[in-house]
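Novice: Could you look at this predicted model? Sequence included:
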Amino acid sequence: MATQISTSAGRDRFVGGALSRVDGPAKVTGLAKYAGEFSAENLAHGYVVSSTVAKGRITAIDVSAAEAVPGVLKVITHQNRPSVAGEAKAYQDMVAPPGLPFRPLYDETIVFSGQPVALVVAEEFETARHAASLVTVTYEEDTPQTDIAAIADEAYDPPKKRSGIKPPPKPWGDAGAAFDGAPIKLRQQYRIAHEHHNPMEPQASTVIVEDDGTYTVYDKIQGVANTQLYLTNAFGLKPEQVRCLSPYMGGGFGGALRPQYQLFLAMLAAQDLNRSVRVVLTRDQMWSFTYRPGAIQTVSLGTDGSGKLQAIRHDAVHGTSTYEDYQENIVNWSGILYACDNVELTYRLAKLDTPTPGDMRAPGAVTGIFALETAMDELACATGIDPIQLRLINYTETDPVEEKPFGSKALKSCFEQGAERFGWSKRSPEPRSMRDGRELVGWGMATGIWESLMMQSSARATLTADGRLEVGNSTADIGTGTYTILTQIAADALGLPMDHVTTKLGDTNLAQAPVAGGSWTAASSGTAVMKACRKVAEQAFKLARGMDGSPLANVDFERVVFANGRIEVAGDASRSVALTDVLKAAGKDKIEATESASPDKDFKKKYEAYTHSAVFAEVKIDEDLGIVRVTRVVSAIAAGKILNTKTARSQIMGAVVMGIGSALHEESVLDHRLGRFMNRNLGEYHVPAHADVHDIDVIFVEEEDKANPLGVKGVGEIGIVGTAAAIGNAIHHATGKRIRELPITVDKILAA
C-alpha cells in the first residue's frame, strides 16, 4: 500500500492552502506565450483550405490563382505533397483509438466535412489567407451518413478495445428476468447532442528549423511527449531531432490530447521549404476534429416498493469516424455506482462520415451519468422515495464489478453536507409545487463519479547554491493550476518560500511525464516532484551532516525538518544549518535529482479508487416562455486531499459552468444532407455567458485516501459529472415535464 512521503515532518505550509496561481501574472500581463505566438527569423505562415463536402473524392484542384499572389511560397495538396519518411506507418499517438489515424493531404479521398485539402504557405498570414480563398476544388460527392439514429441498428461492438478504456463487464445475475418480474419498472431512452471543445486558444503549431537541422516545435498540446511521438512516427525522425514545447495553454478540456492536423502540415511545409512555418487553425476549422460524440442510451431499472434495485440494464450507442474506433466509458458507471444483483451493460459504435470524436472533460461519464441519474430521478418519482434516500438504499461500499472495496468513499458525506448547504429538507416533492412569483422553481440532484488515476511520471529537482529550487517535467498546465500545486509541493518539501521555487513544464527536454488529462496529473507529476525533492533533501542532509562541527551530526534523516531555507532538528531550531551554507561548504553549485513515480500495484490489487460528488441544482423557469435560469448549484466533492483550495474550487466552478452548458446550451448541429456541423462559431454554438451563471457553491468533503503518496484523487473532471442530470431533474420538478435529451432548450420544454 502507498505510504505518505514527507521531508518536513508532515508540516505542510503551502499544500492545502488557498494560494493564487504562480503563472497568473504572466497570463494577465501577456508575458505568457502560446503556440501561435512564438516567432522565428524568416517565419512563413500556412493557411489551411478545408473541404466543403463530407464524403467523396477530389477530382481537380486549381491552385494557379493562389500561386500567382505575390508572397505565396507554395500551395501543397495531395498531388504535390512531399513524401515523408514515416509514410508507411500509421501516424500513431499516445491516446489514439484503434484504427488508422487521419493522414492529412494523403490522397484524394474525403472522409469528413472540413477535411484539409490544401495548405497555402506565404510570407505573411494575411497573404496566405487571401490566397487560400482562391484555391478551387472540384469534387465527386457521395451521400454522407451522419445520423446516428438512422443506423443505430447497425452499431457494432468494437473488435479492438481502446487502451485505458475498460469494455463493459460481463453481465451478472439475470437482468432481463429480474426486470420483467420487478413490481416497478422504468425503461426510457436518453440522448445527448454532439458537443465541441471551444477553448479560447485555437489549435496552433510553430515549427522552427534550427541551424543544425533539428526542429523546435511549439504546439497546442496537453503533453509535448505526444507531439514528439507523433512527429517521430509520421516523419521518421529521432526524438533528439525534435524538441517540443507547450509552456502555456489557453484551454484544453481534452481537445488537445491528440496532435491535430495543423501540426503535421506545419512540419511538412517546414521540411519542404527548409524554413520555419506556423499554422494556426480558425474557429471554423476547430469543428473538423475532436468533439464529445452524441449518444443514444436506453436505461432500464426495476425495483420493488422499497426502492431496492432488482435490475439495471444500460445500453449506449455513439458515433465514431469511418477510420477509427473511438471509445468511451459510458455504461460501466451503472455497474459501479449502485448495488444490484442483476446487471447488464452493453456499448456499441456506429460508423459516421464525421471526424473522429475525442475526449472532452469527463468523457463517457458526462454521457452515461446523465442517463443513469435521470433514470434514478424518474424511479424516485415512481416509487415516491426521496431522490437522496433512493440512492442511499442502493449505496455500496464495494465496486460490484471488480468485487473490491473502495479505498475511500465519502459519498454519504457529500449527500449530507450538500443537502444541508442547499436546504434540501425544505423541498416540496410534488412537481410544480414551488414558485417564485411568475417563475416555477425546481430542485434536483444527482450523483457524480470519476476514476481516481495515477500514471507513471518522472520529475527533476535542482537546488542551486543561492538557495533556489527548480522542479519540473514535460507535462502541461492546461489551465488547472499545475504550475502552482507543483510549486507548493516543492516548497514544502525543502522548506522554501514559494518565490524561491520555479516550476517548468511542457518541454520534452525535461523529465518525461504523461499527457495532462483524466484528473491524474496532480497524483502523477505531484508525487514525482515530491520524490525528486526528497532525494535532493537526502543529498543535502548527507552533506550537512558531514560539515565540520555540524549541528546535525549523529542525527537521522527522519528526525530533521526543512523549514525557512534551513535543515533543523525537529523540535530544536537551535540545531540547524542553512541550505546555502551546505552547498557552499561542499563546494557545489547545485544538487540535482530525477525520480519516477508509478501507481501502487499492491493498492490496486486490494482496492478501487474513485472520486464522488453530490450535485444539487435550483432552476427557475418562466412558465409562459419556458426560459430556464440555473439560480443555484451546490457541488459537494469527495476527492481526497485538496492541494490548493483556491485553484481546486475554480476547477469545480468551471466544470459546473460546462455542465450548465451541456444541460441547456451546447449542441453541434449536423445537417445530415451535407454531413456538416453548421454552427461552427461562437455566435451560433451557444455556451453559458455571465448572465447564465449565478451562485455556485463548492464543498470539499474531508476524505483520506492512500491510493498515492499525496492522498489526492484529482478534481478536473468530477465537477461536470452529474451536473446536467441535476439540472434536468430540477426542470422536471419545476414543470412536471421530463426532457430526456440534451441540451434542454426552450422549444423542448414548451413542446413537452
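Specialist: Noted; the coordinates are in hand.

Novice: Every contact and neighbour count from this point should use C-alpha atoms.
Specialist: Noted.

Novice: Against residue 382, how distant is residue 305?
Specialist: According to C-alpha to C-alpha, to the nearest Å, residue 305 stands 10 Å off from residue 382.

Novice: what do you get for residue 735?
Specialist: In terms of C-alpha to C-alpha, residue 735 sits 16 Å off from residue 382.

Novice: Between these two, which is the more surrounded one?
Specialist: Per other C-alpha atoms under 10 Å, whichever of residue 735 and residue 382 has more neighbours is residue 735, with 22 against 14.

Novice: show me the contacts for the more buried one.
Specialist: Counting by C-alpha atoms under 8 Å, 6 or more residues apart in numbering, residue 735 touches 431, 432, 440, 442.

Novice: overlap in contacts of residue 305 and residue 382?
Specialist: Residues touching both residue 305 and residue 382 by C-alpha under 8 Å, 6+ apart: residue 184.

Novice: let's bring in a second one:
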Amino acid sequence: MSLQPQSAAGVGQSRVDGRLKVTGHATYAADHGAEDGVSNVKYAAVVDSTIGRGRVTAVESRAALAQPGVLAVISHLNASRLPYLDNSGSNNPPGTRLRVFQDDRVRFFGQPVAVVVAETLEAARHAASLVEVRYDAERPSTDLTKALADAPSTYARGNADSAWTSAPVRLEMTYKLARNHHNPMEPHATIARWDGNRLTLWDKTQWVVGGTQQELAAVFGIPQDAVRVISPFVGGGFGSGLRAWPHVTVAAVAARVTGQPVKLVLSRRQLYFGTGFRPAYTYHLRVGSDRRGRLAAMVHDIKAETSSYEKFTEAVMMPGQMLYSMDNVRQAYSTVPLDVNTPIWMRGPGYVSGAYIIESAMDELSYELGVDPIELRLRNEPANDESTGLPFSTRRLRECYAVGAREFGWHRRNPRPRSTRDGDWLIGTGMAAAVYDTARATAQAHTRLRADGTALVQSASSDMGPGTYTSMTQVAADALGLTMTTVEFRLGDSLMPPTPPHGGSMTMASVGSAVQDASDKVRRQAIALAVNDPNSPLHGVSTDDVVVRNGRMHVRNNPARGETYQQLLTRNNRPHIEVIGSYTPPEQDRFSMYAYGAVFAEVAVDARLGMVRVRRMLGVYDAGRIINPKLADSQALGGMVGGIGTALLEHTVTDHRDGRIVNANLADYLVPVNADIPDLRAIYLHGNDPEADPLGVKGLGEVVQVGVAPAVTNAVFHATGRRVRELPITAEALL
C-alpha cells in the first residue's frame, strides 16, 4: 500500500467515461469513422454453413457478384493461403484452430464458408443471401450424452472410492448444466485496414495485445508490431472477447483482397456460433460423510463439450478440491469432442459450473442430515488449502455466512421444505458459498506528469464495463497526489504498454498495480527533483518526509512548506516527467489466494404453474480491498442477474440432426430482463489482502456470479420439496 494519502480510491466515484457513454459519444468497434482515420469503408457479410459437418462442394457466386456495389465474394476457392503460425501463447486452446477459407471442411453449423464485400451493408447482406453453397453433408455429432469422451484429466488425494463406500451417509447424484451464451449488448465487430504490410484493426476485444494483435500476426505471418489493435470501448464481453474469433481474420482477408478498409459486424444470430460459449456439462457426484456432516469423500466424474478441432478446458475441478475440508477426493474431467464451435470462458469460468454442483450437493446433504445448510458448511471449513497445503492469505467465509445470515434474516426461516406460502406462491430460501481464484499477471503502464500539473496514464488494457477507466484513474490520482479531474487514463491501443487479458478478475490486481508503480515512481522523481533543487522550498528535506496533495508537494507535518508540481517543472524547464511502471507476480505463491462470498436467495414458486420468481438476493463478499464501491455494486448486482439467468432461463437448444442452434436469438434464448430482477444487495467485508498484490485487491467481477445459481436452486427445493438437478430449472420440471 502507498504511503500517500488515499482520497480517490475506496470512494464510490462515478464513471469518468459515463458522460461519453450516455450521450452516445463512446466509440465502439463498429463506430469508428473518418475522424479516427477510417474513411471509404466497405462492408462485409459472412455466409455461414447450413450443415453441421461435411465438405463444401461448390460456391456459386455469380448472382451475388452481379448485384450493384458488390466488390468481391471470397471463399476457400479463391482465398490466398495463410501461414497460421503457432500461437499457443495466446488464449487459443490446444488443437488446430479454425483456419478461415483454407479448405473445404465444415466443422460446425454456422462456420464461415464465404464472405461478401460491398459498398453498403445492405448490398453485402443481400448478396450474401444469393451465394449458393453446395455440400457433401454428414450427420454431425452434437449430443454430449452420446458422444465419446477424451481421456480424462484427474486429481486425487486419499482413497475417495473406498472412503465413500464405507461412509455412514452416502449420496449419489447426476447434474446437468445447459450451454450458456454471453449475449453482450455490443455485437462482435471488426474494422480492418491494410497499409502495405501493416494491418490496423478496430476490434471488440478483451485482450488487445496478447489476443487480437498476437493472433492476427500469427495468422498472416507478419511481425507482431506490424499489427495495431484499437479498442477504446467494449460494450460488454463476459469472456466472449478473450480470443480473436474467425470473423476478425475474415475482415482482414476481405480488406486485403479489396484494398479497402472493411467493416464486419456479426449479427445477433451469428454470435451463437461465431464466438464461444459456456460449455454444457454432465456431472456425476458421490458424496460421503459421517452422521454429523463431516465430509469423508467426494468422487467427481465430469464431462464437458468441446469442439472437434480444439480442446477447451476450464477450472471446473477447483471448487471440489479446496472449498471444503475432506481427506478423500477423486476427480475425472473429460472433454467430449463435438461438431460445434469452440467454447470460451464465460463469467466465473469453471467455478460457476463446479460450485453449482458442490453447493447443490451440500444443500442435499444438509437436508439428508437435518443440519442447517450454513452449519454444515461451518463444520467443513478447512484450516488451509487442502489441494496445495498452502495457508490461505485471507479466507473470511465464516464472516460472510454470519453477516449474510444476519442481514438476510436466515434464522427466521422454517427449515422444512414446502412449509411457507404466500397465497398461491410457495416461498423458499437458499444459500450457497462462492469462490474464485485471485489471478494476477505481468502488466505495464506509462505515466506522464506534465508541466501544467496534469497527468496522462496509459495501458493497453480493455474496459468491457467494470469501470477500468475510472478505477485506474483513482489509483493514479492517489499515487500522484492529484485530483481525479487532473488525471487522464487511456487504454485500448496496442501501442500502449502491454497488459494481460481483461478477464479472470485480474485487471485491477495486475494493471492497477502497474499503474500504481508507474505513478509512484513519477511522484518520487518529482520529489527527488524538488529536494535537490536549491530554489525549491523543499530543498534538503528527506524524500520520505514529503507527500503530495492536490498536486502540491509538502512536508508531511508542515503543509505550509512546499510547492506544486507545476511550479517545480516550470522552474526546471521540464515539459514532463514520465516512467513506464510494471507489475510481475511472484513465480511461486506462498499462500492460497481466493475471493469468497456467501449468496442468499428467496424465491416464490407458483404452486399450480411451476413459475419461479426470485424475490430478493444478498451477496456478502470477501474480495480484499474495494477500490470503488459504486463500481463494485455494478459488478455484484450484474453477476447476480447473470446467475439468475443460468439458474432459471438460459440454455441452448440444438437440433442434433444438422447441428443448428434452434434458439439463436434473444426472443427464444431467454436472458433476465427487468421483470425478472428482484431486490438485490451486496455487502463487502472491509479489509485488504496484502499478500495478493500491492493494491490488496482480490478480484470481484467473477466471484459475484459464482454461487448464485445454487442459491436460487436450493431455494426452489426449500419452496417446493422438489430437487431439480438440471439447469435451467423450467416450469415443466416443477409440475
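Specialist: Right, received. Where do you want to start? Being a predicted model, the structure only gives us computed values, none of them experimental.

Novice: related to what we said a few turns ago, of the contacts of residue 735 of the first structure, which are reproduced in the second structure?
Specialist: Contacts from these that recur in the second structure, judged by both residues aligned by TM-score structural alignment, their matches' C-alpha atoms under 8 Å, are 431, 432, 440, 442.

Novice: Grab the two from the residues you listed that are most spread out in space.
Specialist: Spanning the widest gap among those are 431 and 440, at 9.6 Å by C-alpha to C-alpha.

Novice: who touches both of those two?
Specialist: Common neighbours of residue 431 of the first structure and residue 440 (C-alpha under 8 Å, 6+ apart) are 734, 735.

Novice: which of the two has more neighbours?
Specialist: The neighbour comparison of residue 431 of the first structure against residue 440 (other C-alpha under 10 Å) goes to residue 440, with 22 against 19.

Novice: pretty sure that one is touching residue 734, no?
Specialist: Yes. Contact criterion C-alpha atoms under 8 Å: residue 440 of the first structure and residue 734 qualify, at 5.3 Å.

Novice: Can you name the next helix or strand after the host helix or strand of residue 273 of the second structure?
Specialist: Using DSSP states H and E, residue 273 of the second structure maps to helix 271-274. Going down the chain from helix 271-274 of the second structure, the next helix or strand is strand 281-289, by DSSP H and E.

Novice: Read off where the helix or strand just after that following strand ends up in the first structure.
Specialist: Downstream of strand 281-289 of the second structure, the next assigned helix or strand under DSSP H and E is strand 295-307. Under TM-score structural alignment, strand 295-307 of the second structure corresponds to residues 309-321 of the first structure.

Novice: returning to what we had before: which among the kept ones among the contacts of residue 735 of the first structure gets closest to residue 702 of the first structure?
Specialist: Closest to residue 702 of the first structure out of those is residue 442 (28.9 Å), distances taken as C-alpha to C-alpha.

Novice: how much space between the aligned partner of residue 578 of the first structure in the second structure and residue 439 of the second structure?
Specialist: In the second structure, residue 578 of the first structure lines up with residue 564, judged by TM-score structural alignment. Distance, residue 564 of the second structure to residue 439 of the second structure, using C-alpha to C-alpha: 38 Å.

Novice: Just give the number of residues close to the aligned residue in the first structure for residue 121 of the second structure.
Specialist: In the first structure, the residue paired with residue 121 of the second structure is residue 125, using TM-score structural alignment. Neighbours of residue 125 of the first structure under the rule other C-alpha under 10 Å: 20.
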